[in-house]
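S.K.: Got a predicted structure plus its sequence, pasted below:
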Amino acid sequence: MTRRHLYHLAGLNPGLEPHPTDAQAHPRLRELLQQSAPCAAFVLSPCLDLLAANPPARAVLSPLGEHPNILRALLTRLPQSVFFTDRQAVADACLSALRENATHLPDDPGIQDIIAELADRSPGFTAMWQQTESAVPFRACACACAATVLHPVTGPLTLTYRSVGVPAAPGQRLVVGAPAPGSRDAEALTFLTAMTAPA
């Protein structure tokens, strides 16, 4: 039983910060992140903790909290109808990514912790996790995919996401979400970024 799982059994939440072993995004991914504006770009750890985000991504993901884990937010924190309009598709993609990371990084403590935590806290996690054993590997699904969020400031916001990793940081992924040029979504992302920028 992992330390994080013991915390949750005690009613505590150690998951507000990224796992210590994953707490730094790789410098190359940070460099790519900084070059991604005005798109929304963020870096995920092998256990899908948010390690870094540019201002547009921080604005888009702000309803998830300061240091979210994407799967934890999807499966334990968000009401069923809130934020992602196709919640199951996003959850499936995240579970496939976590499954691949668990296969290639079997001793990663962050991955072990989040699996144990979600098995305890999310009623549907175990069944969904078992289904990923026969799913198409995440790397084969790394083409662009669109996802829509219902943001409390802008309303529906659709971005097309792509992800990339670097060999020097196994399991870390830079995810970049771009709106269609000239669309309402592009205007909404620009507005949202400006609204949430530090004064």
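M.R.: Alright, I've got the coordinates. Numbering: from 1, shown residues only.
S.K.: switch to C-alpha atoms for all contacts and neighbour counts from now on
M.R.: Fine.
S.K.: would Ala169 count as being in a helix?
M.R.: No: using DSSP: H, G, I helix; E, B strand; the rest coil, the secondary structure at Ala169 is coil, not a helix.
S.K.: What degree of burial does it show, as a neighbour count?
M.R.: Ala169 sits with 16 neighbouring residues when counted by other CA atoms under 10 Å.
S.K.: Return the distance of it relative to Gln130.
M.R.: 26 Å (CA to CA, to the nearest Å).
S.K.: The structure to be compared is supplied as follows:
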Amino acid sequence: MDRAELGAFLRSRRERIGPADVGLPLGPRRRTPGLRREEVAALAFISTEYYARLEQARAPRPSREVLAGLSRALRLTDAERDHLHRLAGAPPSTAPGPPREVRQSVLDLVHRLPGAAAFVTSATLEVLAWNDLAAALMEDFSALPRRDRNLARRAFLGPGAEGRGLYGVSDTAAFARHAASRLRTAAVRYPDDPEVSGLIRELLDGSADFARLWAAREVDGGPTVRKTFRHPLVGPVAVNCDALELTDRDQQVVIYTAVPGSSSEEALRLLSVIGTQRMTTPG
């Protein structure tokens, strides 16, 4: 535990927050920037004396409960919260399972890409968020129960299982390798999560393809830079594939874009109008 640095860090975080940021009145004769020590202590549900001793580098090591209260009171970011724990000699514990909550800024990004199909996946390839064009190109994820939004389960056990190609994509084998390698990494990162182990058992029992890939023990499926969807309404749609890693959440933002001026760009533009509605041909 680095008492001096812990105290200095707490003080710096306290001084950057104004009373209005935490719903407190400004009040008269406030001489110091930010919150008072007693205000932080009240927000963190600890005594003012103990908080003062923390800032003065005179307190014993705080518990994880105290650190959690201070993180909330001081509005710490994820990185700042982890730093606080390490200064206190209590490194943050590993998440029991893959994080499923998507940051609001990431949700905003996904929905501000009208010309691209974009979605967010967890460490186990569960689709957590998507924009309208992704739903039109792939499927309406909002109409599926949560378990069926998992791309690995859909690829190996679903409608496009065993080599037929999920969503009619051209890179069936490459995606299968990618899925198996991501799940192997997830199994190591989250060894105690029953959803991760349950998904892997389900795939091993139900898919010979997955069992073969799992036995190969690959941990780097390699990126796919281009693929073609065979869409039932607009035909082939060739897209470039980019995946942005969100390392703090163990998530990926996947973005599909078409070459400007191509027939695939026109197909995506048509899909953005059609959406997820079903179109039938008379007669």
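M.R.: Received it, and whenever you're ready, just let me know what you need. Owing to the predicted nature of the structure, the values given are computational and were not obtained by experimental measurement.
S.K.: Skip the chain neighbours and tell me the closest residue to the residue positioned nearest the centre of the first structure.
M.R.: Closest residue to the average C-alpha location of the first structure: Ile70 at 3.8 Å, with CA atoms, centre = their mean. In this structure, Ile70 of the first structure finds its nearest non-sequential neighbour in Leu48, 5.9 Å apart by CA to CA, 6 or more residues apart in numbering.
S.K.: show me the contacts for the aligned residue in the second structure for that neighbour.
M.R.: Residue pairing (TM-score structural alignment): Leu48 of the first structure is matched to Leu125 of the second structure. By CA atoms under 8 Å, 6 or more residues apart in numbering, Leu125 of the second structure lies in contact with 150-152, 179, 182.
S.K.: Inside helices: which ones of those?
M.R.: 151-152, 179, 182 (DSSP state H).
S.K.: Can you tell me what Gly165 of the first structure aligns to in the second structure?
M.R.: Using TM-score structural alignment as the criterion, Gly165 of the first structure maps onto Glu245 of the second structure.
S.K.: My error: substitute Phe84 of the first structure in the last question.
M.R.: In the second structure, Phe84 of the first structure lands on Val169 (TM-score structural alignment).
S.K.: Map Ser262 of the second structure onto the first structure.
M.R.: Under the alignment (TM-score structural alignment), Ser262 of the second structure pairs with Ser183 of the first structure.
S.K.: Share the number of residues neighbouring its match, please.
M.R.: 11.
S.K.: What of Val188 of the second structure?
M.R.: Neighbourhood size, Val188 of the second structure [other CA under 10 Å]: 10.
S.K.: longest strand anywhere in the first structure?
M.R.: In the first structure, assigned by DSSP state E, the strand with the most residues is strand 155-164.
S.K.: Just give me the mean distance for the helix or strand following that one relative to the second structure.
M.R.: Where DSSP states H and E defines the elements, the next helix or strand beyond strand 155-164 of the first structure is strand 173-178. Here the mean offset of strand 173-178 of the first structure against the second structure after fitting is 0.7 Å, by mean CA distance after the TM-score superposition for the first structure.
S.K.: and strand 173-178 of the first structure, what does it pack onto?
M.R.: Strand 173-178 of the first structure is packed against helix 27-34, strand 40-44, strand 155-164, with contacts defined by 3 or more CA pairs under 8 Å, 6 or more residues apart in numbering; DSSP states H and E.
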